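**Q** I would like to see how this sequence folds:
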Amino acid sequence: MTHPNFSSLTPDCVLNALEHLGLRSDGRLLALNSYENRVYQVGIEDGAPLVAKFYRPARWTDAAILEELAFVQELAEREIPVVPALDIGGKTLHHFEGFRFAVFPKHGGRAPELEDRDTLEWMGRFLGRIHAIGALKPFTQRPALDIASFGIAPRDYLLANDFIPPDLLAAYRSVADQSLDGVRHGFDRAGKLQTLRLHGDCHAGNVLWTDDGPHFVDFDDSRTGPAVQDLWMLLSGERADRVRQLGDVLAGYEDFFEFDTRELHLVEALRTLRLIHYAAWLAQRWDDPAFKQAFPWFNTQHYWQNHILELREQIAAMDEPPLWQS
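**A** Below is the predicted model of the structure:
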């Protein structure tokens, strides 16, 4: 089966896709900040603007996309602040000229102030509610966050496709292997943990803050994994700062869902996996002109030198005690 690429997703194609659903545009079309998919704000005649999300071809199956959309709808039905896809004609996932897309209500907001303790506790409360629902049943179509898919496969892709400069190849191979050993040790120290349905990419850019609190958006990376995956990206700064921030998040989180502190052994392991996965994600998309424009610093000698240095720092970080032992 052949798939279109985003070069054929013209403004006319976007507007025609919505009109195919009976949504008549007033001609206003604004591309929103997204690289993995293509997302547009579309003006609608006699109505509020809508957001149309066109999924990257061949990345997910229809069943996996529908499972993501159903999870978000399940959260919305429990009055958790997320933005579910609109049901149009009994469907949330639509097809047009080879593209899959969903339509959402437009929801504004600003970035959360993660240095504010009340904000962190508020975020924790809603993440605890999300995880309480996420733990009720498993995903069957979406993948798990594990060492194989987030570490080994990305490392192997980079090595097999000649992205690493020849003079850095031995250093990368060595540091990647050591990093993955450190990740394995982190998972071994944590032991057998509960996994659940996650947001999967819970950083500040995927939270819209209003006077009524946070709205969580972009569940595109939703998958099965340990709860701490949705917590650690909210932490930043020196160790003492991260310990305090973690305490603030958990103060709200544990009002709704119990947190297993053994998962804190995974924080630096998960950060390491994200670094490896991110490099391969950029490499896998490097034929997309939007990536070359948005990430001009990628795949340079300087980038790979810094990437190797980051992984070396992570090897040391994974040997440090978990945050609660500060």
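**Q** hey, let's count contacts and neighbours off CA atoms from now on
**A** Fine.
**Q** residue ranges of the strands in the chain, please?
**A** In the chain, the strands defined using DSSP state E lie at 25-31, 38-44, 47-54, 94-96, 99-105, 196-197, 207-210, 213-216, 224-225.
**Q** now the ones you listed in CSV, with mean neighbour count and distance to residue 267?
**A** Listed next are the strands of the chain as CSV, based on neighbours: other C-alpha atoms under 10 Å; distance: least, C-alpha to C-alpha, whole Å:
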stretch, mean neighbour count, distance to residue 267
strand 25-31, 15, 34
strand 38-44, 20, 30
strand 47-54, 19, 31
strand 94-96, 15, 37
strand 99-105, 20, 33
strand 196-197, 23, 17
strand 207-210, 18, 20
strand 213-216, 20, 21
strand 224-225, 22, 13
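**Q** what's the closest of those to residue 234?
**A** Closest approach to residue 234 among these (C-alpha to C-alpha): strand 207-210, 10.6 Å.
**Q** Verify the stated contact: residue 147 with residue 273.
**A** Yes: under the criterion of C-alpha atoms under 8 Å, residue 147 makes contact with residue 273 at 7.3 Å.
**Q** coming back round to it: quick one, which of the strands of the chain gets closest to residue 82.
**A** For the strands of the chain, proximity to residue 82 was assessed by C-alpha to C-alpha; strand 213-216 is nearest, at 5.0 Å.
**Q** In this protein, which residue is most central in space?
**A** By C-alpha atoms, centre = their mean, the chain has its centre lying nearest to residue 201, at 2.6 Å.
**Q** Who has more neighbours out of residue 147 and residue 273?
**A** residue 273 (25 against 17; other C-alpha atoms under 10 Å).
**Q** how much space between that one and residue 172?
**A** Here the criterion is C-alpha to C-alpha, to the nearest Å. By it, residue 273 lies 15 Å from residue 172.
**Q** who's in contact with stretch 281-290?
**A** 35, 154, 158, 163, 291, 292, 298, 299 (C-alpha atoms under 8 Å, 6 or more residues apart in numbering).
**Q** Another for comparison:
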Amino acid sequence: MNTPTQHPYDQLTPDRVLDAVESVGFISDARIMALNSYENRVYQVGIEESEPLIAKFYRPERWSKEQILEEHQFTLDLKAMELPVVAPSTDEHGNTLHEFEGFLFALFPRQGGHAPELDNLDNLLILGRTLGRMHKLGSAKPFQHRPEINLQRYGIDNVEFLLENDFIPSSLLEAYQTLTRDLLHRLDRINHQHSWESIRVHGDCHSGNILWRSDAPHFVDFDDTCMAPAIQDIWMLLSGDRREQTLQMAEILEGYGEFMDFSPSELNLVEYFRTLRLLNYSGWLAKRWDDPAFPKAFTWFNTERYWAEHILELREQLAALDEPPLPVFA
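**A** The predicted structure is shown next:
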């Protein structure tokens, strides 16, 4: 049993990582390098007389085996359709998920590349085409075990957790309470004003999860794949002011429409899902605060300055919810 000062990942030593990889039948050359990941633990492991592998150890008790396997199958199906995604490797029995001393893990091929230039409209056209193909397959059937991005899970639950666990400084507590109450009411109204179709999406489609190589995007880390409308994978590719975002959205949707129909009504949901992401991010950090890696990496979190800036950001987001959608179909 873990003591109050221990975290499950404390037991994931370099030797245990190597032993886990070798338990699947590989022989490591004992070279191991931790990669930039906080939700899970990810390592590059050298393999004798072969290319290194990427070993991903899933955070205990976050996803069930069924949910992880559903993620794996989705990426394997995308790969089978010749889409540029990094899917888990299969063993001789076709297994993608392995277990070693209490840890669930998967192995992936190493993928080189760099972050895409999202200010390049040609790149956005290509990204739109790729997402259109991904969503075409994603719309074929729903997930049975993976969750949906919704107001309860991303908004209400996170606000309640933060308030119940005393993360908000007392000097800012009233401001946070009243602001989030207004935000959640506004988001609930949008829920009732708009309807949308949820499909299988990447779920965390920001530039850090896209590797650009040979003039094409390669999508990695489907850990947050879920049910959501198509716009969830599109809006995170936008940046800059409203004029710039309008041009970017038009380019993405031009490529997207070559393979998948897009409902213009989903343009009303950009700020809705952006708000949910902001609320979820603070809740995510708070829920992971017992993991020693988080206080070390996010030293600014849980400070009065952070919460003051976060409240300002949420206040701006409340105003953004009342702005008209991007006029790319005007």
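**Q** And the TM-score between them?
**A** Overlay of the two chains. TM-score (TM-score structural alignment, normalised by the length of the first structure): 0.97; 325 aligned residues with a C-alpha RMSD of 1.4 Å.
**Q** what's near enough to touch the residue nearest to residue 250 of the second structure when sequence neighbours are not counted?
**A** Nearest residue to residue 250 of the second structure, sequence neighbours excluded (C-alpha to C-alpha, 6 or more residues apart in numbering): residue 328, at 5.4 Å. Residue 328 of the second structure is in contact with 246, 247, 249, 250, counting by C-alpha under 8 Å, 6+ apart.
**Q** so where do the helices sit in the stretch 101-250 of the second structure?
**A** 121-138, 157-164, 170-193, 231-234, 242-256 (DSSP state H, counting those that start in this stretch).
**Q** got TSV for the ones you listed, with mean neighbour count too?
**A** Shown next, in TSV, are the helices of the stretch 101-250 of the second structure (neighbours: other C-alpha atoms under 10 Å):
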stretch	mean neighbour count
helix 121-138	22
helix 157-164	16
helix 170-193	15
helix 231-234	21
helix 242-256	19
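**Q** out of the strands of the first structure, which comes closest to residue 259 of the first structure?
**A** strand 196-197 (12.3 Å).
**Q** can you tell me what part of the second structure the closest one aligns to?
**A** Mapping strand 196-197 of the first structure onto the second structure (TM-score structural alignment) gives residues 199-200.
**Q** what's the matching stretch in contact with?
**A** 135, 138, 139, 141, 142, 143, 225, 226, 227, 228, 229, 230.
**Q** 6 Å - rerun?
**A** Identification of contacts with stretch 199-200 of the second structure by C-alpha atoms under 6 Å, 6 or more residues apart in numbering yields 138, 139, 226, 227, 228, 229.
**Q** Quick one: residues contacting the fourth one.
**A** What that stands for is residue 227 of the second structure. Going by C-alpha under 6 Å, 6+ apart, residue 227 of the second structure touches 148, 198, 199, 200.
**Q** Let me know whether the first one touches residue 226 as I believe.
**A** Yes: under the criterion of C-alpha atoms under 6 Å, residue 148 of the second structure is in contact with residue 226, at a separation of 5.5 Å.
**Q** Comparing those two, which residue is more hemmed in?
**A** Shown here are residue 148 of the second structure and residue 226; by other C-alpha under 10 Å, residue 226 has more neighbours (25 against 20).
**Q** what's the counterpart of that one in the first structure?
**A** Under TM-score structural alignment, residue 226 of the second structure pairs with residue 223 in the first structure.
**Q** From residue 55 of the first structure, how far off is the counterpart of residue 100 of the second structure in the first structure?
**A** Here residue 100 of the second structure is matched to residue 96 in the first structure, going by TM-score structural alignment. Distance, residue 96 of the first structure to residue 55 of the first structure, by C-alpha to C-alpha: 12 Å.
**Q** List the contacts of the residue mapped onto residue 209 of the first structure from the second structure.
**A** By TM-score structural alignment, residue 209 of the first structure lines up with residue 212 in the second structure. By C-alpha under 6 Å, 6+ apart, the contact set of residue 212 of the second structure is 113, 114, 115, 116.
**Q** ChimeraX command to pick out the buried ones of these?
**A** Here is the ChimeraX selection string for the buried members of the contacts of residue 212 of the second structure, based on 16 or more other C-alpha atoms under 10 Å:
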select :116
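**Q** would you list the contacts of residue 212 of the second structure in CSV and tack on distance to residue 127 of the second structure?
**A** Output for these, formatted as CSV (distance: C-alpha to C-alpha, whole Å):
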residue, distance to residue 127 of the second structure
113, 15
114, 14
115, 12
116, 9
